[in-house]
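Colleague: please work out how this folds:
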Amino acid sequence: MSEAQQAQAELVEEFSFFDNWMDRYQYIIDMGKALPVYPEELKGPHTKIDGCQSNVWIHPEVKGEGSEQRLHFQATSDAAIVAGLIAVVMRIYNDRTPQEIVATQPTFLAELGLDKHLSPTRSNGLHAMLKRIYGVAELHAKA
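Modeller: Alright, predicted model coming up:
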């Protein structure tokens, strides 16, 4: 099992401790509050994610070389629940190899119930974030 798959499994296990969706939403919001501070200078059209109701910025960086190459993402949102969704995504995909990211399907969406409990606009935004992360990973996996 890859690190990203393990992170997904751990996240699903954590969420299984909550009895209802209000508690899960609060946990997601709390995760978002723990995101590292996003540098203001990285907020621009090149890092903004289209397709999100809220403002979302994701800045990718390549760290390391060759087989040691990892993708590091910095991300933020101006909406609490979206920042929490970013934290969920970062926990799974941040600091992974491009190949690992490409090979890791986002099974957490169904396993956590996010596919059924997010509003359509939040769901579209989450998919737009994943599309950006996978796009960056695919670009570097081929390099």
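Colleague: when you work out contacts or count neighbours from here on, use the C-alpha atoms and nothing else.
Modeller: Noted.
Colleague: what about residue 48, neighbour count?
Modeller: 19 (other C-alpha atoms under 10 Å).
Colleague: if I look at it, how far off is residue 39?
Modeller: Taking C-alpha to C-alpha, to the nearest Å as the measure, residue 48 falls 13 Å from residue 39.
Colleague: and if you look at residue 143?
Modeller: With distances taken as C-alpha to C-alpha, residue 143 is found 28 Å from residue 39.
Colleague: please identify which of the two sits among more neighbours.
Modeller: Between residue 143 and residue 39, counted using other C-alpha under 10 Å, residue 39 has the larger neighbour count: 11 against 8.
Colleague: residues touching the more buried one, list them.
Modeller: Applying C-alpha atoms under 8 Å, 6 or more residues apart in numbering, we find residue 39 in contact with no residue.
Colleague: what are the buried residues along the helix ranked longest in the chain?
Modeller: Within the chain, and with DSSP state H defining each element, the longest helix by residue count is helix 120-142. With burial defined by 16 or more other C-alpha atoms under 10 Å, the residues of helix 120-142 counted as buried are 122-130, 132-134, 136-138, 140-141.
Colleague: hang on, isn't residue 81 packed against residue 28?
Modeller: Yes: between residue 81 and residue 28 there is a contact under C-alpha atoms under 8 Å: 6.5 Å.
Colleague: residues touching residue 84, list them.
Modeller: With C-alpha under 8 Å, 6+ apart, residue 84 has these contacts: 28, 29, 30, 31, 32, 33.
Colleague: sequence B follows; please return its structure for comparison with A:
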Amino acid sequence: MSDSTALPGAFAEIADDFHALSGRDRLQLLLDFSNDLPALPERYADHPELLEPVPECQSPIFLITEVQGTGREATARLFFSAPPEAPTTRGFASILAEALDGRTVGEVLDTPESVTGALGLAEVVSPLRLNGMAGMLVRIKRQLAEKSAP
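Modeller: Take a look at the predicted model:
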């Protein structure tokens, strides 16, 4: 049973999808997410030095955010680079992109760090990998807070 009521809307839906499945099927859904990670826009694909690494991840992953507007009502945009040979990491990035990209900065900043543990993946991926997803969220929130400040 999931406790998705405390999660932001998009995360609650994703958590419900994971909790509706058994362990092996949860892992498959995570792999499905990895296939859905949007490609980097050319402005970043051609300039990987602009992206921030996430050292908590076992695989090389990089991210960058953009803010359209100012303050908490600005729109947050998220972009990730993760290699295809790192499907777990790509899956986590894709979940964050689906749940948070296009939301307001305030919604993203208010997202509790506990969302990474609320997906029911602890039984199919290592705590170290879950820590990587949490590291992505921390960096996203920090970048958005800096970029949305008036």
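Colleague: give me the mean deviation of the longest helix of the first structure from the second structure.
Modeller: When the second structure is superposed, helix 120-142 of the first structure averages 1.9 Å from its matched positions, counting by mean C-alpha distance after the TM-score superposition for the first structure.
Colleague: what is that helix packed up against?
Modeller: Helices and strands touching helix 120-142 of the first structure, by 3 or more C-alpha pairs under 8 Å, 6 or more residues apart in numbering; DSSP states H and E, are helix 80-93, helix 98-103.
Colleague: what does that helix contact?
Modeller: By C-alpha under 8 Å, 6+ apart, the surrounding residues in contact with helix 120-142 of the first structure are 49-53, 58, 60, 71, 82, 85-86, 89, 93, 97-99, 101-102, 114-115.
Colleague: how far away is the aligned residue in the second structure for residue 124 of the first structure from residue 31 of the second structure?
Modeller: By TM-score structural alignment, residue 124 of the first structure lines up with residue 131 in the second structure. Distance, residue 131 of the second structure to residue 31 of the second structure, using C-alpha to C-alpha: 18 Å.
Colleague: check residue 55 of the second structure too.
Modeller: Computed as C-alpha to C-alpha, the residue 55 of the second structure to residue 31 of the second structure distance reads 21 Å.
Colleague: more crowded one of these two?
Modeller: More crowded of residue 55 of the second structure and residue 31, by other C-alpha under 10 Å: residue 31, with 19 against 13.
Colleague: could you check which helix or strand contains the equivalent of the more buried one over in the first structure?
Modeller: Taking TM-score structural alignment, residue 31 of the second structure has residue 29 as its aligned residue in the first structure. With elements taken from DSSP states H and E, the one containing residue 29 of the first structure is helix 21-33.
Colleague: could you tell me the end-to-end distance of stretch 10-29 of the second structure?
Modeller: Start and end residues of stretch 10-29 of the second structure are separated by 16 Å (C-alpha to C-alpha).
Colleague: how about it: buried residues?
Modeller: Neighbour-count burial for stretch 10-29 of the second structure [16+ other C-alpha under 10 Å]: 10, 11, 12, 13, 14, 15, 16, 18, 19, 23, 26, 27.
Colleague: doesn't residue 115 make contact with the second one?
Modeller: Which is residue 11 of the second structure. Yes: the pair residue 11 of the second structure and residue 115 qualifies as a contact (C-alpha under 8 Å) at a distance of 7.3 Å.
Colleague: ok, and the closest non-adjacent residue to the residue positioned nearest the centre of the second structure?
Modeller: Taking C-alpha atoms, centre = their mean, the centroid of the second structure lies closest to residue 96, which sits 2.2 Å from it. Leaving aside its chain neighbours, residue 96 of the second structure sits nearest to residue 137 (7.7 Å; criterion: C-alpha to C-alpha, 6 or more residues apart in numbering).
Colleague: what about the one you found, distance to residue 22 of the second structure?
Modeller: Separation of residue 137 of the second structure from residue 22 of the second structure (C-alpha to C-alpha): 25 Å.
Colleague: before we move on, what about residue 138 of the second structure?
Modeller: Counting by C-alpha to C-alpha - residue 138 of the second structure and residue 22 of the second structure are separated by 28 Å.
Colleague: repeat that for residue 60 of the second structure.
Modeller: Here the distance between residue 60 of the second structure and residue 22 of the second structure works out to 28 Å (C-alpha to C-alpha).
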